[in-house]
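Participant: Based on what follows, work out the 3D shape:
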Amino acid sequence: MSRQLCRGRTLNHQGIKQQPDIADFIVANMHVLAVPSVPEIRLYTAHPASGLWRLAPDDAGDDAPPPYWAYQWAGGLVLARHFLNRPETVRGRRVLDLGAGSGLVGIAAAMAGASAVLAAEVDSNGVTAIGLNAALNGVDVVAVSGDVTGGPVPEVDIVAVGDLFYDAELGGRVTAFLDRCVAKGIEVLVGDPGRAHLPHARLQMVTEYAVADVGTGHAATTKPSAVFSFA
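Facilitator: Next comes the predicted model:
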């Protein structure tokens, strides 16, 4: 049988559906755009015709995770803006970008002079995007696949957490992980516009910026979002 398109995937000569190559798909179907509120950085960015549903496994059905990695959320934007405005925050330090998505925060840290950057992301498509986005901006970022919050505390100097408190269960796991990081002497910075499950009692505001909140679909608008230290 000749190769045929099947909902964006292909059929091989045996009629078996094949997943698209993720890197090739991102390059072909996403736009390279300057990041709202952080125009120094360019990322592969989703648009209405991207067809990101084609990257979901066939057996995922309605359980396929949303492609959060393809958009820039306010918490990540405010951390990236802060690192570029105040590079001494990360210069010469080892940084973990937790819940990295597109890699925006880690890329900003690398551009600001971090000595090493790890970017942890649970979505394998996002892990691929992080590599592409880092190369696009000429920096080195090591993408780590999977949920690191249940594992050992990494050998880093600072953990950057962008917008991970939109869900109660996730927020609880992240908070427990950050507790372990702080106990090891690691500095923790949280970027967030005030999501529902932000642990306010544990946070002290460092600074505030008005940034876009692309994750809600309103890229043209900005809202005050804060960088907090976690204690």
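Participant: going forward, measure contacts between C-alpha atoms and count neighbours the same way
Facilitator: OK.
Participant: Of all the strand elements in the protein, which one is longest?
Facilitator: strand 218-230 (DSSP state E).
Participant: residues making contact with that one?
Facilitator: 36, 74-75, 78-79, 82, 178, 187-194, 202-213 (CA atoms under 8 Å, 6 or more residues apart in numbering).
Participant: So which of those belong to strands?
Facilitator: Per DSSP E, the contacts of strand 218-230 map to strands at 187-192, 203-213.
Participant: To compare with the earlier structure, here is another sequence to fold:
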Amino acid sequence: MTDPANRDPGAFIRGNTALKAPSLVPELRLHLADAALPLWEKTEEELEAVGLPPPYWAFAWAGGQALARHIVDRPDLVAGKRVLDVASGSGIVALACLWASAAHVVANEIDAFALTAIRINAEANDLERALELVGRDMLDEPVLADDGGPLWDVVLAGDVCYEKPMAERMTAWLRRHAAAGALVLMGDPGRSYRPADGLERLAEYLVPTPRDLEDSDLRRTVVWRVLPLTDE
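Facilitator: Coordinates of the predicted model:
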């Protein structure tokens, strides 16, 4: 078996994906896998020794596609603004923001392979400008700048409510950003752990999805505005 510690992430990504447009966002091209299971198996065989998570970066998930579509259709939401895309995955949402002329976009991921995928996807779309990659868990970090204003004008999260602990941490952190004054948007295709309240529905999309990733060919996906918690 190839030593995963010596593998070039960019070579692995390019060798196991094809550059193509996501179904709902034809304005962009991403390095995407044709099928989930073969890449999952290859990742386990070749890369598991270094503890990498599954290759979520190789797919344009429904929540991210809907959020990216919403931004491309409403560039005023991010144009000229400072944007944070958390749990960025393939980078589809971050790249949509750059396509829509955001002033500065941080794509945040804890998976080193995802960060590489975002970088090469940005290069493929000539969108490296104003993109910053941050590879750490940010969910306990402050939400206010030194002047007391929000650190970010816009905070985005696509498809992050599929596991309960992650969804709870993420939602609480996003609400803190909303309370600080940021516009906070979440794309969600009906995952089990999406919060039941404190959300404002902004848009809905039918996102084509492969059967080896989802349980249907189309996922009804909503873009939500995350609201700060208010005292009763």
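Participant: Pull out the buried members of the ones in strands among the contacts of strand 218-230 of structure 1.
Facilitator: Buried by 16 or more other CA atoms under 10 Å: 187-192, 203, 208-213, out of those.
Participant: okay if I get these as CSV plus distance to residue 139 of structure 1?
Facilitator: Output for these, formatted as CSV (distance: CA to CA, whole Å):
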residue, distance to residue 139 of structure 1
187, 23
188, 22
189, 21
190, 22
191, 22
192, 25
203, 30
208, 26
209, 24
210, 26
211, 23
212, 24
213, 25
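Participant: Out of those, which comes closest to residue 58 of structure 1?
Facilitator: residue 213 (30.5 Å; CA to CA).
Participant: so what corresponds to the closest one in structure 2?
Facilitator: Under the alignment by TM-score structural alignment, residue 213 of structure 1 pairs with residue 209 in structure 2.
Participant: Nearest residue to that match in space, ignoring adjacent ones along the chain?
Facilitator: Among residues not flanking residue 209 of structure 2 along the chain, residue 217 sits closest, at 5.1 Å (CA to CA, 6 or more residues apart in numbering).
Participant: what separates the one you found from residue 211 of structure 2, distance-wise?
Facilitator: 6 Å (CA to CA, to the nearest Å).
Participant: tell me, what's touching the two both at once?
Facilitator: By CA under 8 Å, 6+ apart, residue 217 of structure 2 and residue 211 have no common neighbours.
Participant: Name the nearest residue to residue 54 of structure 2, sequence neighbours excluded.
Facilitator: residue 40 (6.4 Å).
Participant: what comes into contact with the helix or strand the one you found falls within?
Facilitator: For residue 40 of structure 2, the element it lies in under DSSP states H and E is helix 36-47. For helix 36-47 of structure 2, contacts defined as CA under 8 Å, 6+ apart pick out 1-5, 16, 33, 54-55, 212-213.
Participant: So what does residue 166 of structure 2 match up with in structure 1?
Facilitator: Per TM-score structural alignment, residue 166 of structure 2 is aligned with residue 170.
Participant: Now the host helix or strand of that match on structure 2. Mean distance?
Facilitator: Element membership for residue 170 of structure 1 (DSSP H and E) is helix 168-183. Superposed on structure 2, helix 168-183 of structure 1 shows a mean distance of 1.1 Å to its aligned residues (mean CA distance after the TM-score superposition for structure 1).
Participant: Can you point out the buried residues in stretch 92-108 of structure 2?
Facilitator: 92-108.
Participant: brain fart, stretch 111-125 of structure 2
Facilitator: 111, 113-122.
Participant: In this structure residue 126 of structure 1 contacts residue 104, no?
Facilitator: No: with contact defined as CA atoms under 8 Å, residue 126 of structure 1 does not reach residue 104; the gap is 11.2 Å.
Participant: which residue is nearest the middle of structure 1?
Facilitator: residue 101 (2.1 Å; CA atoms, centre = their mean).
Participant: which residues does the residue mapped onto it from structure 2 contact?
Facilitator: Aligning on TM-score structural alignment places residue 101 of structure 1 opposite residue 89 in structure 2. Residues in contact with residue 89 of structure 2 (CA under 8 Å, 6+ apart) are 56-58, 109, 114-115, 118.
Participant: again, but for residue 168 of structure 2
Facilitator: residue 193 are the contacts of residue 168 of structure 2 under CA under 8 Å, 6+ apart.
Participant: can you tell me how far whichever residue in structure 1 pairs up with residue 69 of structure 2 sits from residue 98 of structure 1?
Facilitator: The alignment partner of residue 69 of structure 2 in structure 1, by TM-score structural alignment, is residue 81. Going from residue 81 of structure 1 to residue 98 of structure 1 by CA to CA gives 16 Å.
Participant: So which residues of structure 1 form helices?
Facilitator: 22-29, 74-85, 104-111, 124-136, 168-183 (DSSP state H).
Participant: what's the fourth one packed up against?
Facilitator: When you say that, I think you mean helix 124-136 of structure 1. helix 22-29, strand 38-45, strand 116-121, strand 142-145 (3 or more CA pairs under 8 Å, 6 or more residues apart in numbering; DSSP states H and E).
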